[in-house]
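> I need the structure of the sequence given here:
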Amino acid sequence: MLLDFEKPIAELEAKLEDMKKIAQESDVDVKDAVKSLEARIKNLKKETFGNLTRWQRVQLSRHPERPYTLDYIYEMSDDFVELHGDRTVKDDKAIVGGFATINKQTFMIIGQQKGRNTKQRQMRNFGMANPEGYRKALRLMKLAEKFNKPIITLIDTPGAFPGLEAEERGQGEAIARNLKEMFMLKVPVICIVIGEGASGGALGIAIGDRVFMLENTWYSVISPENCSTILWRSWDYKEQAAEAMRVTAHDMLDLKLIDGIINEPLGGAHVDLKAMTKELKKVIMEHIKELLQKTPEERIEQRIDKFCKMGVVKE
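Predicted structure coming up:
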């Protein structure tokens, strides 16, 4: 699937493939033409992806080929033992988690998981967790705390599931409890938005010592489409909503709501999973080393101060 702004690049890449095919099937020398076209494609990519609008970054965060939580876990960990269930209702497959080893350091990794096809999306509920998903996440966090293992959360959700049954089982309470408990965790917590970071559904696993966003992701209290629906009674103004809401990683950094941006390969995270994962691992290991040098009391105090400063205005 190609996004609208990717189509001119795809057309040039198709021409390049045709040119290479001609060179293989005949004696025509097209080396100079190939080099020229490759340079043109590279420049077009830099220009396109260096000047994306906020709405285009939202679109890129939802790219169907974009890596999901399990893709990153399997790529960057030496092993992964998935743990299931909240010990109350059931195992919510919209949230996955378990112990994994990265560079000989054991972590508890928790994140939202979307599906690749219709069957998987139904099973994963499109990455929208029910209350039991957040309770499972909290159970795993407490397990990590018990064994003194750092926690990594990977955020990628269009929001917590808004269904009646979710509300009946205490969706708001489950998310609120997670917020409270995550502030008081004695182990280091690193949170990374890898795709969509929508509303309390994202925030329910996003209270940490360090919060990062991948370059082409978004983080906001509401999606641009839903904001457009509320303000203009139509989805047609989603681009204006995205601009007004300032939802991108660069916006969040400017507003001091996150600690840093993790660069993606040119074209997006889906273009090169290995390169993206390498960058992800690098950031995780750098900051976990720093956080492990602090006492639990220092981390908790700094974590609380960090979030208390958000939204404070002095006149």
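
> hey, let's count contacts and neighbours off CA atoms from now on
Fine.

> what comes into contact with stretch 113-127?
Under the contact criterion Cα atoms under 8 Å, 6 or more residues apart in numbering, stretch 113-127 has outside partners 64, 68-70, 92-96, 112, 156-159.

> could you also give me the structure for this second sequence? I'd like to compare it with the first:
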Amino acid sequence: MISYLEFEKPVALLEARIAELRAASVHDDVDISAEIARLEQKSADLLASTYASLSPWQKTQVARHPARPHFRDFVDHAFDEFIPLGGDRHYGEDEAIMGGFARLGERRVMLIGHEKGNDTESRLRHNFGMGKPEGYRKAIRLMEMAGRFGLPVVTLVDTSGAFPGVEAEERGQAEAIARSTEACLALPVPMVATIVGEGGSGGAVALASAERVLMFEHAVYSVISPEGCASILWRTAEKAPDAAEAMKVTAQHLHKLGVIDRIVGEPSGGAHRNPAAAAKSLAKAIGEELDGLAGKDAAALRQVREDRFLRIGSL
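Modelled structure (predicted):
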């Protein structure tokens, strides 16, 4: 069953009416299939028009939708032969950041990304996608392995930010994030990063400093959450919608600013309504970007990354 967001209430009412009519048609001799079809089309049109004009704050809500596909969903629908690799070889395993060998079409890649979980138990196990130092050090290890084996790196970013707990700070959170960012920039192989949900703060940048950065059309990417920004500027999280507007967190804004390179379309009503279709769309986009990077040597790839990020500040 779909969990409706506040701005989707008109759609929810229509779909509830459709469900009532379908239930009634089972026990009624009157043919109401035409009325059901009319309402279904009206619902689809309303959903499309609603999602075509979302505000930055509404997009933030979509990016956080509990049913939005996460790392494991993309592994299941977009990649084959995934072989998970764990541990940072220094401290331990962090299940907020997952990674391993995978196949995208005919291409073998190193796949790394955040996993938020999809129910209470798994969300706790994956720490809601908030990586700890050992998670970022694992990502570094996997990137270095990809460099040795000549495998492209693909990252799926979906985190509200790195874990801010005391234990993470004690184990060197800031250094781990900085070194993960450095590892991205120093890679001798192609790297394509995609913001699939929330791209929050350094916890996202640490896996997204690639020569090609993609973003789902209803994802968000920012240095701080709208609530955090509002709390700093206005001393109240209630101003989060205003903060989201001012921060330009959407894919459409960031594409114009040159922060991301490509917007990947989602199914009507968001990726959470059809995860399989969203994953296939993403796989196609990533494959095309990797095709465009094929043949570049290590020096050329590093130069592309350097030019890309230096260009952002000059826009």
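
> quick TM-score on the pair, please.
Remark: TM-score between the superposed chains equals 0.97 [TM-score structural alignment, normalised by the length of structure 1]; 313 aligned residues with a Cα RMSD of 1.1 Å.

> ok so, going back, may I see the contacts of stretch 113-127 of structure 1 organised as JSON lines, with secondary structure added?
As requested, those are exported to JSON lines (DSSP: H, G, I helix; E, B strand; the rest coil):
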{"residue": "64", "secondary structure": "coil"}
{"residue": "68", "secondary structure": "coil"}
{"residue": "69", "secondary structure": "helix"}
{"residue": "70", "secondary structure": "helix"}
{"residue": "92", "secondary structure": "coil"}
{"residue": "93", "secondary structure": "coil"}
{"residue": "94", "secondary structure": "coil"}
{"residue": "95", "secondary structure": "strand"}
{"residue": "96", "secondary structure": "strand"}
{"residue": "112", "secondary structure": "strand"}
{"residue": "156", "secondary structure": "strand"}
{"residue": "157", "secondary structure": "strand"}
{"residue": "158", "secondary structure": "coil"}
{"residue": "159", "secondary structure": "coil"}
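
> now the strands: where do they sit in the stretch 51-200 of structure 1?
Ranges of strands within the stretch 51-200 of structure 1 are 79-82, 95-102, 105-112, 151-157, 189-198, based on DSSP state E, counting those that start in this stretch.

> biggest separation within the contacts of stretch 113-127 of structure 1, which pair?
Within those, two members stand farthest from each other by Cα to Cα: 64 and 92, at 21.8 Å.

> between these two, tell me which one has more neighbours.
For the pair residue 64 of structure 1 and residue 92, the greater number of neighbours falls to residue 92 (24 against 16), based on other Cα atoms under 10 Å.

> with adjacent residues omitted, what lies nearest to the residue opposite that one in structure 2 once aligned?
In structure 2, residue 92 of structure 1 lines up with residue 94, judged by TM-score structural alignment. Distance criterion Cα to Cα, 6 or more residues apart in numbering; nearest residue to residue 94 of structure 2, sequence neighbours excluded, is residue 135 at 4.8 Å.

> let me see the contact set for the most centrally placed residue in structure 2.
With distances taken as Cα atoms, centre = their mean, residue 196 lies nearest the centre of structure 2, 1.7 Å away. Applying Cα under 8 Å, 6+ apart to residue 196 of structure 2 gives the contacts 63, 70, 156, 157, 158, 215, 216, 219.

> isn't the second one right up against residue 158?
Yes: A contact is recorded between residue 70 of structure 2 and residue 158 when judged using Cα atoms under 8 Å, the distance being 7.4 Å.

> between those two, what contacts are shared?
With Cα under 8 Å, 6+ apart, residue 70 of structure 2 and residue 158 have common neighbours 114, 115, 116, 196.

> most neighbours out of those, which is it?
The most crowded member of these is residue 196, carrying 32 neighbours; neighbours defined as other Cα under 10 Å.

> okay, the strands of the stretch 51-200 of structure 1 in a markdown table with distance to residue 178 of structure 1 next?
Listed next are the strands of the stretch 51-200 of structure 1 as a markdown table, based on distance: least, Cα to Cα, whole Å:
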| stretch | distance to residue 178 of structure 1 |
| --- | --- |
| strand 79-82 | 20 |
| strand 95-102 | 14 |
| strand 105-112 | 13 |
| strand 151-157 | 13 |
| strand 189-198 | 13 |
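
> closest to residue 43 of structure 1 out of these?
Nearest of these (Cα to Cα): strand 189-198, 25.6 Å.

> read off where that closest one ends up in structure 2.
Going by TM-score structural alignment, strand 189-198 of structure 1 sits over residues 191-200 in structure 2.

> and the helix or strand containing residue 204 of structure 2, how far out from the chain middle?
If you go by DSSP states H and E, residue 204 of structure 2 is part of helix 201-205. Mean-position distance between helix 201-205 of structure 2 and its chain equals 12 Å (Cα atoms, centre = their mean, to the nearest Å).

> that's all I had, so thanks and see you.
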